[in-house]
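1. Quick one, structure for this:
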Amino acid sequence: MTVCTVPHAAIAARSVQQTILTRDGVSLAVYASGPADAAHTVVLLHGLCLGAGSWQVIEDELREQLGEWVRIIRYDHRGHGGSGRAPMHTYRVEQLADDLTDVLVALRVRGALTVAGHSLGGMAAMTYCARPVEQQPVRPRGLVLVATAAGKLCERGLGRLLATPAPDFLSALVAHTPAYAAEHAVRALARPVCELVGLSRGCARAERRVLCSMCSAALSTTALSTAAGFLPHLRRFDQSAGLGNIRATTTILSGDVDTVTPTAHAQEMAKAIPSARHRQFRGAGHMLLHERPAQIAEEIASIVLRRTASSGVGA
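-> Now for the predicted structure:
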């Protein structure tokens, strides 16, 4: 593991950037703040074509609510942001859960752990939490799932696009077209696609603005091969059978006008995960991290404080 001790200003003034290698040799850009021997660690996992920076405002809010005694870790998934690219066949949710394992081991996380994931990051978080204890170097005590799903992505909302030939077309484009030409073609299509998403029935105005800006940013920082690798896999992703194995205190957060992962996904997860709590935000869409940052941080902080009180550990 290579450690950089210079704060990464683009992520957060208090964060220290580190680079770790996964078990299959992919470099991950990791940003950590707070004491290394903290009694409680929070790990924040971002969505597809986003990055660790999508949680920046949430981390600031968590610091306001929890202080400096909690360790907060964020990182760019493989193929995203400052992390290295990987073979397309490794762009799978199960692999992201493996990467989470590698991060926890490399950073020597001890004590209580809460994992929060948005969209694709939520899928990775629930997959890790559903694994047998012996496959978890640290067993999470808290889990926060934000605008995500455990499966059936092809059956609802914009996820129905996964059932079309589009993901296979994208994969073929990447596989058989020179990288520059493929990237240029997709960038040319990005604007009308963003407008189509923004005009989707039920899409909140705030979500429309944020989604379009995030789409533009993602195209400049995320390789086309990343999306081309993940999308066909998401068509088949299904963690519903494992949800009953989750023992972490779980909160599920959704927006009632989310057109990417509609509320029905959250309702099904809440029924399947033991003692899970579901909170829905009116007028909010898929980009909850940007639409309701204070409330998301409040929910994460609530779980941290609840688990800390129950374990008798003081701040």
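
2. going forward, measure contacts and count neighbours with C-alpha atoms only.
-> Fine.

3. where exactly do the helices run in the stretch 151-300 of the chain?
-> 166-176, 179-198, 205-221, 224-236, 263-272, 288-291, 293-311 (DSSP state H, counting those that start in this stretch).

4. Just put those helices in CSV and tack on distance to Gly255 and mean neighbour count.
-> Listed next are the helices of the stretch 151-300 of the chain as CSV, based on distance: least, Cα to Cα, whole Å; neighbours: other Cα atoms under 10 Å:
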stretch, distance to Gly255, mean neighbour count
helix 166-176, 26, 16
helix 179-198, 15, 14
helix 205-221, 10, 16
helix 224-236, 21, 21
helix 263-272, 7, 19
helix 288-291, 7, 20
helix 293-311, 12, 17
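
5. Please generate a structure for the following sequence too, so the two can be compared:
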Amino acid sequence: MPTDEPLSLPALSEPPPPGSRTVTTDDGVPLHVEVDGEETADVTVLFSHGFTARLAEWELQRTALRDRARLVFWDQRGHGRSGWTPLTKATIDRTGRDLGEVLDATVPTGPVVLAGHSMGGMSVMALARQRPELFGTRVVGVLLLATSAGGLVETGVLGLAVKLVRRLGLLSLYLRFLQFLAPLLERFRRRGTAIGRRVTRRLLFGESDAHPHDVRLVQQLLEETPLPVTMAFYATFLDHDETESLRILERVPVTVVAATHDRLTPAAHGRRIAEQIGEGADLVVVPGAGHSVNLTRTAVVNQAFTDLLDRIALGRRNAG
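-> The predicted structure follows:
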């Protein structure tokens, strides 16, 4: 099911929109942040985008929720309008800390709901591990969309290859080679190709949700991110394991959205997250959808957000 109306994203070459600001991290990286929605709303929703995307991937959720909550969006380091980072800081652990700094700077008081897609969800889980005192106090709810708590490369051909390279002691050398090669590949990189569209279609869409306009849109987002950024972050997914953070998320209402045809973070990972969180987690499984589920199944994802906000509001009323 394609989006109801063709969506166009603001180009990075355009001036930042009103409501934009910069949050500079403790290691000096400028993070681009945009604020929208109802300034006087009871709750703020803080959105974290996925790997090689930018905050614009939430555009349809921004439209749907701006009358319901105060909204904060940010570009993760190395992505979108945010500054780059030393290669050693291209980790989920660091993006979790960045998320905490964005939260401190943009939501100094009041309840906040954290929403994360793919790598953004991993950043949310990392923040829970790093600053558990926020959850159940400042953070009153979490939405995790097409993400994983770990084990992304344990199975399949890639999993076997990584295990072999690790066993031979060559993993760090392999990753350094990728990072060395990336700037050269970037110089000769072609964007907007038919091959790129086929790869995007295969990896980020499901069996019946790949409208040509949506595929081109996601291809545009992915190809905006330079290859050195992609290669630098690649290593962090090999060792990503935030399973322990799920015990912290048990303190607040959580909605987990998983897509049955997600080839990057398969639905089994979402189911596992919901199972480990337990009774406080609502699991929404979207049949036929792929990794870009917030774009291709907009109504379902927006409803998941609305239901979570309703659940949080009801819980706060009952507690008061």
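
6. TM-score for the pair, please.
-> Here the TM-score for the pair of chains, by TM-score structural alignment, normalised by the length of the first structure, is 0.82; 297 aligned residues with a Cα RMSD of 3.3 Å.

7. What lies in contact with stretch 125-141 of the first structure?
-> The contact list for stretch 125-141 of the first structure, computed with Cα atoms under 8 Å, 6 or more residues apart in numbering, reads 45, 93-94, 97-98, 100-101, 104-105, 109-117, 143, 145, 150, 239, 242-249, 307.

8. pretty sure Ala13 of the first structure is in a helix, no?
-> No - under DSSP: H, G, I helix; E, B strand; the rest coil, Ala13 of the first structure sits outside any helix and is assigned coil.

9. quick one: contacts for the closest residue to it other than its chain neighbours?
-> Leaving aside its chain neighbours, Ala13 of the first structure sits nearest to Pro7 (6.1 Å; criterion: Cα to Cα, 6 or more residues apart in numbering). Contacts of Pro7 of the first structure were listed using Cα under 8 Å, 6+ apart, and they are Ala13, Arg14, Ser15, Val16, Gln17.

10. Now a ChimeraX select for only the buried ones of those.
-> Burial among those is assessed by 16 or more other Cα atoms under 10 Å; the matching ChimeraX selection reads:
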select :14,15,16,17
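
11. Next, work out how far apart the residue mapped onto Arg292 of the first structure from the second structure and Arg70 of the second structure are.
-> Counting by TM-score structural alignment, Arg292 of the first structure corresponds to Arg297 in the second structure. According to Cα to Cα, to the nearest Å, Arg297 of the second structure and Arg70 of the second structure sit 23 Å apart.

12. Next: Asp104 of the second structure.
-> Distance of Asp104 of the second structure to Arg70 of the second structure, computed by Cα to Cα: 15 Å.

13. Compare the two (neighbour count), which wins?
-> Using other Cα atoms under 10 Å as the criterion, Asp104 of the second structure and Arg70 rank with Arg70 on top: 22 against 12.

14. okay but the more buried one is in contact with Phe47, surely?
-> No - with contact defined as Cα atoms under 8 Å, Arg70 of the second structure does not count as touching Phe47 (11.0 Å).

15. those strands in the stretch 1-150 of the first structure, which residues are they?
-> Using DSSP state E, counting those that start in this stretch, the strands of the stretch 1-150 of the first structure run over 2-7, 16-21, 27-33, 40-45, 71-75, 112-118, 142-146.

16. As TSV, the ones you listed with distance to Val197 of the first structure would be great.
-> Below are the strands of the stretch 1-150 of the first structure laid out as TSV (distance: least, Cα to Cα, whole Å):
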stretch	distance to Val197 of the first structure
strand 2-7	36
strand 16-21	34
strand 27-33	30
strand 40-45	24
strand 71-75	27
strand 112-118	19
strand 142-146	20
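
17. Figure out which of those is closest to Arg85 of the first structure.
-> Nearest to Arg85 of the first structure, of all these, is strand 27-33, at 8.2 Å by Cα to Cα.

18. which residues touch that closest one?
-> Taking Cα under 8 Å, 6+ apart as the rule, strand 27-33 of the first structure contacts 8, 11, 14-22, 52, 71-78, 81-84.

19. Please identify the nearest residue in space to Asp282 of the second structure, excluding sequence neighbours.
-> Of all residues not flanking Asp282 of the second structure in the chain, Thr255 sits nearest, at 4.7 Å (Cα to Cα, 6+ apart).

20. Just give me the match in the first structure for the one you found.
-> Alignment of Thr255 of the second structure against the first structure is given by TM-score structural alignment, with Thr251 as its counterpart.

21. Return the distance of its match relative to Leu143 of the first structure.
-> Counting by Cα to Cα - Thr251 of the first structure and Leu143 of the first structure are separated by 6 Å.

22. neighbour count winner among the two?
-> With neighbours defined as other Cα under 10 Å, Thr251 of the first structure and Leu143 compare such that Leu143 has more, 28 against 23.

23. picking up where we left off before, kindly reformat the helices of the stretch 151-300 of the first structure as TSV containing distance to Met126 of the first structure.
-> Shown next, in TSV, are the helices of the stretch 151-300 of the first structure (distance: least, Cα to Cα, whole Å):
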stretch	distance to Met126 of the first structure
helix 166-176	24
helix 179-198	27
helix 205-221	24
helix 224-236	14
helix 263-272	10
helix 288-291	18
helix 293-311	15
